[in-house]
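Chemist: coordinates only, sequence not included:
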């Protein structure tokens, strides 16, 4: 398989992006660093905004959601907006507020299941901690990002000698009693002290000054290429950091657009989006209203602006797995390295309709990339995205698309090198369309 050098470079950058982003807070930090390096200006929601045509800006809410945008040089009421949305969170295991337990001299950390991960894939992996920690100060507290590069945690499997049916019945964990992660030996110390000490040492503070935290267990194995022609990538969090990376790459490549271009990456999609920083919150609407206000648009022109807008909801798609052909709808087998996938569901689990699908097909044709169509098997429950949520909130025509991938919600997912390049090209064309 021939993979252009530029496409290979894009895939390498994707793996770098993901490996720098082991939590939603780190993902936003990675986006922020790239935006600042490209001349974007950070805004704060508490300040009054002054936006100018051609201006490049971003704003962060809650540390784990970010919206970046470029103000177009043509009147917004006449051009509308070009909007791409994705999400920063991935399914996994989150550390509880008081997690440490001494179990016969072994320190275990209690976890909550976040979203819908394939729990069996977390077993026997080199896991560590990443997220944010609030530290007591004289004025109140300060927030710090923390990550440990070395493996701190493990979810050891039960030997087959004690679980003889595992290969026939599948690997299953009781979420309360069998998922706690092993941190180390108590060694005469209190369990809570053993948990706090490495975090405090990393931050250079007292263990007792650690007030609260939002930490997840992440896989320390870095992303890699695989396949006879290295045509595939494997990493954690491809769902949905691959979509964030593609959209951000497209935005950074956009120069002097006629229409204002917005990339919105939200937290909490995997748990329903119901939060201040989630797609169901006011974040996108607030930013769009402020863009319109700075442009001097009255209520009528704001409605005209939205009516002329187009929204791409970007979330990864299910690729056809040749080992499980019965799991797929006939005639809707999206294959890896065959182009972006347009996702359709009659019950509005995806926001796509015939018009928006046709528009995205035209975008792909203009970009010179192939595209595919996907519908879920009728007798299987279909997942959803931020697409229907924002389409309903904003009244903007919307399409749901994604790069095809295997092992969605595994701790180690796979996708195609060509598909990522195709998605960047399609999004770049969409922002300029």
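Modeler: Arrived safely, thanks for sending. Fair warning: this is a prediction, and the values are worked out from it, not measured in the lab.

Chemist: okay, CA-based contacts and neighbour counts for the rest of this
Modeler: Noted.

Chemist: Okay, and residue 18 sits in which element?
Modeler: Applying DSSP states H and E as the criterion places residue 18 in helix 5-19.

Chemist: Following the chain onward from that helix, which element is next?
Modeler: Counting by DSSP H and E, what follows helix 5-19 is helix 24-37.

Chemist: starting at the chain centroid, how far to that next one?
Modeler: 13 Å (CA atoms, centre = their mean, to the nearest Å).

Chemist: And it, what does it pack against?
Modeler: Where contact means 3 or more CA pairs under 8 Å, 6 or more residues apart in numbering; DSSP states H and E, helix 24-37 is packed against strand 65-70, strand 127-137, helix 238-252.

Chemist: Just send these back as JSON lines, with mean neighbour count too.
Modeler: Compiled in JSON lines, the helices and strands packed on helix 24-37 are given as follows (neighbours: other CA atoms under 10 Å):
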{"stretch": "strand 65-70", "mean neighbour count": "25"}
{"stretch": "strand 127-137", "mean neighbour count": "21"}
{"stretch": "helix 238-252", "mean neighbour count": "26"}
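
Chemist: Excluding sequence neighbours, find me the nearest residue to residue 287.
Modeler: Residue nearest to residue 287 in three dimensions, not counting chain neighbours: residue 67, with 8.0 Å by CA to CA, 6 or more residues apart in numbering.

Chemist: can I get the helices and strands packed on helix 24-37 in CSV with distance to residue 361?
Modeler: What follows is the helices and strands packed on helix 24-37, written out as CSV (distance: least, CA to CA, whole Å):
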stretch, distance to residue 361
strand 65-70, 24
strand 127-137, 38
helix 238-252, 17
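
Chemist: Nearest to residue 284, out of those?
Modeler: When those are compared by CA to CA, strand 65-70 sits nearest residue 284, at 7.7 Å.

Chemist: which other helices and strands contact that closest one?
Modeler: Strand 65-70 sits against helix 24-37, strand 56-61, strand 260-266, with contacts defined as 3+ CA pairs under 8 Å, 6+ apart.

Chemist: Just the buried positions in stretch 339-358, please.
Modeler: Neighbour counts using 16 or more other CA atoms under 10 Å place 339-345, 349-353, 356-357 of stretch 339-358 among the buried residues.

Chemist: Widest-spaced pair of those residues?
Modeler: Counting by CA to CA, the most remote pair of those is 339 and 349, 21.6 Å apart.

Chemist: Which of the helices and strands packed on helix 24-37 sits closest to residue 378?
Modeler: Nearest to residue 378 among these is helix 238-252; the distance by CA to CA comes to 22.9 Å.

Chemist: ok, second structure coming up, stack it against the first:
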């Protein structure tokens, strides 16, 4: 294998900016779309007739994307692509575990003003304690439009109980009741009034009072991403699981689109929502979004159902999600012969019970991409005595009948409000994904 690509700190700097600007899945896909637009991609409406649209005509090449909620599917049709040309897909997800606002958000007691929240996904609950939190998400307006909002300053806090009032915590460990102990405070009030939080957000977003009729809101830590370590070889930040892969996928797709000349595949980025709670939604990997977009792309290029079948049969998806680096304080929790290290390159994730979708032929596809990019890679397998997590990989493979390989970047503190990765690995992942998309 050739020497690894020189560490591109600019890529990691840009990842940190992307993380900070993407506190919710809705912000993440908006930022991804903005980057795609700058690279010449154009949005396509799902309600338009793609067969008749000049922007996606059968003869037309170029980059397109579809936005739906917190998900985005983008693809680039290279010149000379046939209707049966296979796809090369980078799959990722935009959501992260957090605390999300309930339908009746205004609560409080004993002179405290609080926000009622529900637990989304599987967060490390203790990591959300005593942390300055902002509030962001999507507001639905009376006229049928939506507006993104982000209060990116310290607004809320989940205060931990003082040790003087819980003398057992040191000996027995912290025990949190999800209903009683995770409700953040955001001020003082003698009485709680319904509508206070929404009215506050209307004012913050410059929306007329009473115009917001629905909301999808979530808390996020406001501390920005930062380099860490003596030599700044680490990065600490929120939502690396899995915006790190979304960012790398956008970089790889735009690089593939600008490579010039014909490509043997149609490169695709599919960033789904709701992976952290099972992917079963219209914007999740277990929904119809990806399949519908790919099929319509084939048909818009003059293809038939036979062309669709041929294209899918030759398609490969890299399901890119974060994985577990070996933890120096808990090395016994890892498989003794598989210890992925940060800054050691992306990881290939394997589980014979199909919690990951990788098989031997998929490994060969990924190994070829890494060899082409000059990128080292590692392998992750769970300790046999530990249950294994899963990803969108097996879902994508089963739903669409396409070969799928699970990969990612090794991190520590997965599902914490603030996670940790190597500063070099995001760039190495993007290089490998670019090589994969360009064949």
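Modeler: Right, received. Where do you want to start? Note that the structure is predicted; figures quoted are calculated from it, not measured.

Chemist: Send over the TM-score of the superposed chains.
Modeler: The TM-score (TM-score structural alignment, normalised by the length of the first structure) is 0.95; 427 aligned residues with a CA RMSD of 1.7 Å.

Chemist: Export the buried residues of stretch 339-358 of the first structure to JSON lines and append columns for secondary structure and distance to residue 317 of the first structure.
Modeler: JSON lines is the format used below for those (DSSP: H, G, I helix; E, B strand; the rest coil; distance: CA to CA, whole Å):
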{"residue": "339", "secondary structure": "coil", "distance to residue 317 of the first structure": "11"}
{"residue": "340", "secondary structure": "coil", "distance to residue 317 of the first structure": "9"}
{"residue": "341", "secondary structure": "strand", "distance to residue 317 of the first structure": "7"}
{"residue": "342", "secondary structure": "strand", "distance to residue 317 of the first structure": "9"}
{"residue": "343", "secondary structure": "strand", "distance to residue 317 of the first structure": "8"}
{"residue": "344", "secondary structure": "coil", "distance to residue 317 of the first structure": "11"}
{"residue": "345", "secondary structure": "coil", "distance to residue 317 of the first structure": "13"}
{"residue": "349", "secondary structure": "coil", "distance to residue 317 of the first structure": "13"}
{"residue": "350", "secondary structure": "coil", "distance to residue 317 of the first structure": "11"}
{"residue": "351", "secondary structure": "coil", "distance to residue 317 of the first structure": "14"}
{"residue": "352", "secondary structure": "coil", "distance to residue 317 of the first structure": "14"}
{"residue": "353", "secondary structure": "coil", "distance to residue 317 of the first structure": "17"}
{"residue": "356", "secondary structure": "helix", "distance to residue 317 of the first structure": "17"}
{"residue": "357", "secondary structure": "helix", "distance to residue 317 of the first structure": "15"}
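
Chemist: Let me have those residues in a markdown table, extended by distance to residue 422 of the first structure.
Modeler: Listed next are those as a markdown table, based on distance: CA to CA, whole Å:
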| residue | distance to residue 422 of the first structure |
| --- | --- |
| 339 | 6 |
| 340 | 7 |
| 341 | 11 |
| 342 | 13 |
| 343 | 16 |
| 344 | 20 |
| 345 | 23 |
| 349 | 24 |
| 350 | 21 |
| 351 | 21 |
| 352 | 19 |
| 353 | 22 |
| 356 | 19 |
| 357 | 17 |
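
Chemist: need the contact list for the closest residue to residue 35 of the second structure other than its chain neighbours.
Modeler: Leaving aside its sequence neighbours, residue 35 of the second structure sits nearest to residue 250 (CA to CA, 6+ apart; 7.7 Å). If you count contacts by CA atoms under 8 Å, 6 or more residues apart in numbering, residue 250 of the second structure has them with 32, 35, 36, 269.

Chemist: Out of those residues, the closest to residue 11 of the second structure would be?
Modeler: Using CA to CA, residue 35 is the member of those that lies nearest residue 11 of the second structure, at 13.7 Å.

Chemist: what about the helices in the stretch 301-433 of the first structure?
Modeler: For the stretch 301-433 of the first structure, the helices defined by DSSP state H, counting those that start in this stretch cover 354-367, 387-394, 417-432.

Chemist: what about these, which gets the closest to residue 284 of the first structure?
Modeler: It's helix 387-394; of the helices of the stretch 301-433 of the first structure, that one is closest to residue 284 of the first structure (CA to CA) at 8.1 Å.

Chemist: thinking again about what came up before, nearest to residue 22 of the first structure, out of the buried residues of stretch 339-358 of the first structure: which one, please.
Modeler: The closest of those to residue 22 of the first structure turns out to be residue 340 (CA to CA; 25.1 Å).

Chemist: The closest one reaches residue 421, doesn't it?
Modeler: No - the pair residue 340 of the first structure / residue 421 is not scored as a contact, 9.7 Å apart, by CA atoms under 8 Å.

Chemist: need the contact list for the aligned partner of residue 102 of the first structure in the second structure.
Modeler: When the second structure is aligned by TM-score structural alignment, the residue opposite residue 102 of the first structure is residue 108. By CA under 8 Å, 6+ apart, residue 108 of the second structure lies in contact with 114, 115, 185, 192.

Chemist: Tell me which of the residues you listed persist in the first structure.
Modeler: Retained in the first structure (both residues aligned by TM-score structural alignment, their matches' CA atoms under 8 Å) from the contacts of residue 108 of the second structure: 114, 192.

Chemist: Mark which of the contacts of residue 108 of the second structure are part of strands, please.
Modeler: Judged by DSSP state E, these include 114, 115, 185 as members of strands.

Chemist: Buried subset of these as a PyMOL selection?
Modeler: In PyMOL syntax, the buried subset of these is picked out as below (16+ other CA under 10 Å):
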select buried, resi 114+115+185
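
Chemist: Which of the ones in strands among the contacts of residue 108 of the second structure sits closest to residue 53 of the second structure?
Modeler: For those, the nearest to residue 53 of the second structure is residue 115 (46.0 Å; CA to CA).

Chemist: Isn't the closest one up against residue 185?
Modeler: Yes - under the criterion of CA under 8 Å, residue 115 of the second structure makes contact with residue 185 at 6.5 Å.

Chemist: Just give the number of residues close to the counterpart of residue 119 of the first structure in the second structure.
Modeler: Aligning on TM-score structural alignment places residue 119 of the first structure opposite residue 125 in the second structure. Using other CA atoms under 10 Å, the number of residues around residue 125 of the second structure comes to 20.

Chemist: so stretch 347-356 of the first structure matches what in the second structure?
Modeler: In the comparison with the second structure, stretch 347-356 of the first structure aligns to the range 353-362 (TM-score structural alignment).

Chemist: measure that stretch end to end?
Modeler: 15 Å (CA to CA, to the nearest Å).
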